[in-house]
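Novice: Need the 3D shape of this:
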Amino acid sequence: MEAGKKLGGRYKIVRHIGSGGMANVYLGHDLILDRPVAIKVLRFDFRNNTDALRRFQREALSATQLIHPNIVGVYDVDEEDELQYIVMEFIDGTDLKKYIDIQGRVLPEKAIHIMHQVLSAVALAHKNRIIHRDIKPQNILIDNQDRIKITDFGIAVALSETSITQTNTLLGSVHYLSPEQARGSMATSKSDIYALGVVLYELLSGSVPFDGESAVSVALKHFQEPMPSIRESHPEIPQSLENVILKATAKEPLDRYATCEEMMADLDTCLREERRNEAPFMPVSLLQETKVLTPLSAEVVAKADIEKTIISPPQSVKTEAIHEFEPGREAAGGKKKRKKWLFFLFTVFLLSLIGSFFLFFYNNQEADAVTVPDVSNMDQASARLALEDVGLVLGNITEEYNEEIEEDAVIETSPKIGSSVAAGDEIDLIISLGEELFTLLDYEGQEYERVFEDLRKEGFTIERTHEFSSEVAEGNIISQNIEPGTEVKPGETTLSFLVSDGNESYTMRDLSGYTRKSVEDYAGQYGLSLTITEAYSDTIAAGLVVSQSLAGGSAFVSGDALSVVISKGPEEPQVVSFSRTITIPYLPAAVSESASESNNGQGSENANSNANVSSTSNEPNHIVIYVQDEDHTLSDVFREFDISADEVVTLNFRILEGSSASYRIERDGEVISEASELTQ
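Specialist: Sure, this is the predicted structure:
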């Protein structure tokens, strides 16, 4: 059954979690009560099997009658599209068999804690007149808090129904089978107690008490061999606890605990100090005095044989009485009549003698004829013994596949069963090879629907789960649960296929504001092929996404290409260098002198003639230059020097691209040249 399917419009299948003899179990979700549930669905190949259907329905009926904290609760029972299913409480844990395999044998205190819960649950079933009949660790669930839940009442029956037996059918697991069930007797509540004793033995020792190569050999040990002593291999276990096992598993039901409550009470006190060294348990039946039967004497036997011999008296012939009425003629006539009667009687006797002879001869002939016995469904050894018992000889053995007759059992004989043959004749047997094995192929990559149809025709039960895959095309098989090349019986095999849903489609996020690391994580999560470039941005901070090739909100699949531009922040402008050549003119200083000062008392004529004459001097000009660019400001002196003649200077400027430079030149404190907005 596929994940996602809904049963009853309420229970959604999540996944397959296990299979049993006649049903598959799924983890489901109750959409109304929003809780996990276990859904047991009758297998497809059992839907037309009335016995299996009746057993499945019986499980549902039995479980719904039992409400107990240590019994798996049943929530619902229904049918949909010929699917019979039971909705049960989901237990998040494992069964006791796997628990023992993983943890090993448990300590006595813990074993008693577990058994107390099991006994409490079985006691309730017995009070409701229900026998489980299949108590074993596989049907006892345990969660992480060591809470116990008993499940699988599939072969449980009410006490009033136990008089009805199933011919040639052995219900229950043979390792936990009571002696009376192994002998073919009906199960009782004490049969469950026997199984509980075996479970306790396995908890304490880590293994079952009886094991063998076949189910028959194990069953024989249950009623022929004594229960092994657990103290021989584990002497630390007190005798009082072993006594609980011995009493629960006594061969005779009368020697066992009368009820589960009685066994529970014994367990509750078995670890007390005063009981630890009590005497080993001995069944009452073994303590009774042995009766010796006196052999019969030969005379008594002979007398008994004589008394038992039945002697049949010869069958008399009824004759008619002859009356004599007359002494003469009538008497003569009477003599003639008597002669006729005597002749008649002789004839009858002779015919009887001849008939007896032929009857004796025929019986001897029939004694040499033998009817071929019904040896169908027997194994070869049993069939040979059955033939030899009637005086026949085993002939040739041929083998053929047969879906109805189990492997190694007789299908038919030649001559046919029931035929009349002579003693000593050979009888050929046709032995079943069982259901013909099917060799599984490698179905990975193949189209599921085609494989499904082919395998269903072979009798397989097919289950499908699915997931997205970028490597396998939609509708094709990703994997299978059983390895290729495995030989299996189709009617007993459930194949599970994981089928591809193709590439999963996702919705692209708006990656604005994502860092490089976040983008890489996102691409890795969804399997995107990522390319990252960087660019300057005046609006997006450095290190964050500027743009993406797949727009936010668009659909994509794993493997698609995604290109993302990451901001480097605003771009810094380039520094531009240029120069200007400027000529700074020299300006001599002017000098004015009076005649008296220049001639120092000379004649008045000379004085008068030079009184108003002016002259120049060669004193230097003081030059100060100011520059405004990337490296200087107009408030700071760029250069300062003196000149005595015209001077040519070159001013070098460094400005950012898009900006400008300025300069100002002063001569002896007076601005003689300036310029602004200078660019390259």
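Novice: use CA for all of it now, contacts and neighbours both
Specialist: Will do.
Novice: so what's residue 466 closest to, chain neighbours aside?
Specialist: Closest residue in space to residue 466, ignoring its immediate chain neighbours: residue 499 at 4.5 Å, by Cα to Cα, 6 or more residues apart in numbering.
Novice: For the host helix or strand of residue 61, name the packing helices and strands.
Specialist: Remark: residue 61 resides in helix 50-64, with elements defined by DSSP states H and E. Helix 50-64 sits against strand 74-80, with contacts defined as 3 or more Cα pairs under 8 Å, 6 or more residues apart in numbering; DSSP states H and E.
Novice: Now the second one, please; I'll put the structures next to each other:
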Amino acid sequence: MDTTLTDPLVGKLLDGRYRVESRIARGGMATVYLALDIRLDRTVAVKVMHRSLAEDPAFVRRFIGEAKSVASLSHPNVVHVFDQGTDGDNVYLSMEYVPGRTLRDVLRARGRLPAREALEVMIPVLAALGAAHQAGLVHRDVKPENVLLSDDGRVKVVDFGLARAIEATNQTRTGVMIGTIGYMSPEQVTSGATDARSDVYSAGIMLFELLTGRQPYEGDTPMSVAYRHVHDTVPVPSTLLPGTPPLLDTLVAQATARDPATRPADATALLVAAVDAHRMLPRESGPVPSVPVGPPQSPDAAPPPANQTLIQPRVELLTSPVSDAAERAAPRARRGFRPNWFLIALAVVMVVAVGVTGWMFSQTTTVTVPSLVGKNITIAEGEARKLGFLVEVGKAENDEKVPKGNVLRTDPVAGTETEGKTKLVIIASAGPKRVAVPNVVGLDENSARAKLAEVGLVVDDVRKQPSETVPRGQVMRTSPAVGNPVREGSKIDLVKSAGLVMPDIKGMPRDQADAMLRAAGFNPQFVEQTDSAQPCTVIAQDPQPNAEIDKGAVVRLTLSQCNNGEWRWPWEHEGDNGGGGDDKIIIIPNVMFKDVKAAREELRVAGMRVKIKKGPGRGVVLAQIPPGGQQAPPGTEVTLWH
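Specialist: Down below sits the predicted model:
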């Protein structure tokens, strides 16, 4: 069934000006139509907001303001906004119509793009975002769906300011995040705060997707994806697509840094880096030779020499062949000998010239190679040419001390005496050699060391960190982070998973020990032993406290006998009144699941002594002995596990 036939706007005249011809697309916030502007007789795209938005006065006010701001933004890579208005329940934008398809359509068809092609899409997108940032506008919803590729090859960004307008609606006041989860920056997820650096983050995610064919994070729910944007570091493209140029790994890593302060300041700064990366990428095919401009040549003519001069001085010959007709028309020479004074004069000149040339070559002229090391390459080249050297600039070489663009060495070296016009080769410094930290996350320590050594990096410090998700012994992260450019030979720190770390649970009742260990990923098994002061209490454990074990490993716990099933605290043996009257009995506060520091302070204020034992709770109390609500005399020791 054709949906355009059932759409009530198709065939209507919107706001007395736009004749709606057909529906182009329908999204979560608006429907886009192809329409004819009957006043200016031009085809436009009309975006009509859904009625739920149009009925919100705050949205309409913000929408009109944003439309005016975007309409003032004139850039070849931005879809132009011509007009905005309302017609009854319809709030609309009139925009430039761009026949073509979205970048999302391209990704669906092709999966991913080659490195150079991905940058050739991103560069105009960043140019559009950069122009908006310089005008004080933030897009807030950068994604492939909002990038249009026209049929004639142009790249256009659409929907500037729409997300900001929607922020004014009642929907956002109920806590709904505005934007597309897969591309949202950490600060956009946590606080809703956005600036130019948020667009930079989204652009970095989009570049990752263009290169790899997928977004960096996937999850069963949008909130799980948002959580990873906040807490995880975006992997570099080479983790999914080995062989990705390190330049692009670095570009993605810089754009998607979790801390906005460490990202490029705006899209223009990222654009500069992207253009530089595109320039340095190897070309997939050889360069197209330039065609010299000049008069047409015959097919058999030899190709012009390299570096030919397109406009050359005319050379007049002393003698030239004369055509047969001219020779026949010329008067016959007179008989008899006449001296040719012109030839005599020419001979004299040639003799003098030969003598002068011989004298010049007999003179020895020496020039000393100047000291150019450390100078700017352009200045050094000029100085050498002034002294008469034939200068050749060689390929730059990496150096840790001489800044990039300054002279590293010359051949011949400074102080060498040369004769006449001598060739002088100048080598510039390319600056310190940088290598991108390779992705070693998920490898064991030995494999990680080997992979780092392949690019000239060495492991410095190896630390362990407990983890419920990363298998024991695998690398969790590096410092500096994966993808960051560092000097060759730099030292890299590794953080690897310690798996689960066995807590000390001796003295804990069976029920609490069982609940805490199972929640942390352990598999506890209990064995009852002889009587003890307290029934059903852990009196021994295997593995011992602080041992590193894998998730799901069996933990064997020895209990005191549980036959009587009741706790007997030491003070309960001293008399019916707890050893000294009702005035010495207090109620132990219940501090379960509270922050351990706050819990300790609460117990101390109540008059208890506190003992803390490390568990898997990361600072939250998971077990308490004696439990809250128990009567006890002041000074009783309360043990907390966290």
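Novice: TM value for the aligned chains?
Specialist: For these two chains in superposition, a TM-score of 0.42 is obtained (TM-score structural alignment, normalised by the length of the second structure); 300 aligned residues with a Cα RMSD of 4.1 Å.
Novice: Just the element for the residue nearest to residue 466 of the first structure, please.
Specialist: strand 494-500.
Novice: and residue 275 of the second structure, what is it in contact with?
Specialist: Residues in contact with residue 275 of the second structure (Cα atoms under 8 Å, 6 or more residues apart in numbering) are 119, 123.
Novice: do that again at 10 Å, thanks
Specialist: Residues in contact with residue 275 of the second structure (Cα atoms under 10 Å, 6 or more residues apart in numbering) are 119-120, 122-123.
Novice: Please pick the buried ones from those residues.
Specialist: By neighbour count, with 16 or more other Cα atoms under 10 Å, those hold 119, 122-123 as buried.
Novice: three-state assignment of residue 384 of the first structure?
Specialist: Secondary structure assignment for residue 384 of the first structure (DSSP: H, G, I helix; E, B strand; the rest coil): helix.
Novice: ok so, going back, burial measure for the residue nearest to residue 466 of the first structure, as a count.
Specialist: With neighbours defined by other Cα atoms under 10 Å, the count for residue 499 of the first structure comes to 26.
Novice: Is it in contact with residue 452, as I believe?
Specialist: No. If you go by Cα atoms under 10 Å, residue 499 of the first structure and residue 452 don't touch, sitting 11.3 Å apart.
Novice: can you list residues touching both of these two?
Specialist: Common contact partners of residue 499 of the first structure and residue 452 (Cα under 10 Å, 6+ apart): residue 464.
Novice: Show me the longest helix that occurs in the first structure.
Specialist: Ranked by residue count, the top helix of the first structure under DSSP state H comes out as helix 329-367.
Novice: In terms of secondary structure, what does the very next helix or strand once past it contact?
Specialist: Counting by DSSP H and E, the next helix or strand C-terminal to helix 329-367 of the first structure is strand 369-371. Secondary-structure packing of strand 369-371 of the first structure (3 or more Cα pairs under 10 Å, 6 or more residues apart in numbering; DSSP states H and E): strand 420-422.
Novice: Please spell out which residues along the strand it packs on are buried.
Specialist: For strand 420-422 of the first structure, burial by neighbour count (16+ other Cα under 10 Å) applies to 421-422.
Novice: Okay, angle between the helix holding residue 61 of the first structure and strand 74-80 too, please.
Specialist: Orientation check (axes from the mean of the first three to the mean of the last three Cα atoms, to 10 degrees): helix 50-64 of the first structure against strand 74-80 gives 150 degrees.
Novice: Please point out which parts of helix 50-64 of the first structure sit buried.
Specialist: 52-53, 55-64.
Novice: circling back: determine the set of other helices and strands touching the strand holding residue 499 of the first structure.
Specialist: Judged by 3+ Cα pairs under 10 Å, 6+ apart, strand 494-500 of the first structure is in contact with helix 448-458, strand 461-467, strand 477-480.
Novice: Of those, which stretch is the most buried?
Specialist: Mean neighbour count (mean count of other Cα atoms under 10 Å) peaks for strand 477-480 among those, with a mean of 21.
Novice: Following the chain past that strand, name the next helix or strand.
Specialist: Where DSSP H and E defines the elements, the next helix or strand beyond strand 477-480 of the first structure is strand 487-488.
Novice: what packs against that following strand?
Specialist: Judged by 3+ Cα pairs under 10 Å, 6+ apart, strand 487-488 of the first structure is in contact with strand 438-439.
Novice: coming back round to it: residue 222 of the second structure: which of the buried ones among the contacts of residue 275 of the second structure is nearest?
Specialist: Set against residue 222 of the second structure, the nearest of these by Cα to Cα is residue 122 (25.7 Å).
Novice: Now whichever helix or strand residue 249 of the second structure is part of: buried residues?
Specialist: Assigned by DSSP H and E, residue 249 of the second structure falls within helix 246-255. Of all the residues in helix 246-255 of the second structure, those buried under the rule 16+ other Cα under 10 Å are 246-255.
Novice: a markdown table please, covering those residues and showing distance to residue 59 of the second structure.
Specialist: Below are the buried residues of helix 246-255 of the second structure laid out as a markdown table (distance: Cα to Cα, whole Å):
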| residue | distance to residue 59 of the second structure |
| --- | --- |
| 246 | 44 |
| 247 | 42 |
| 248 | 39 |
| 249 | 40 |
| 250 | 39 |
| 251 | 36 |
| 252 | 34 |
| 253 | 36 |
| 254 | 35 |
| 255 | 31 |
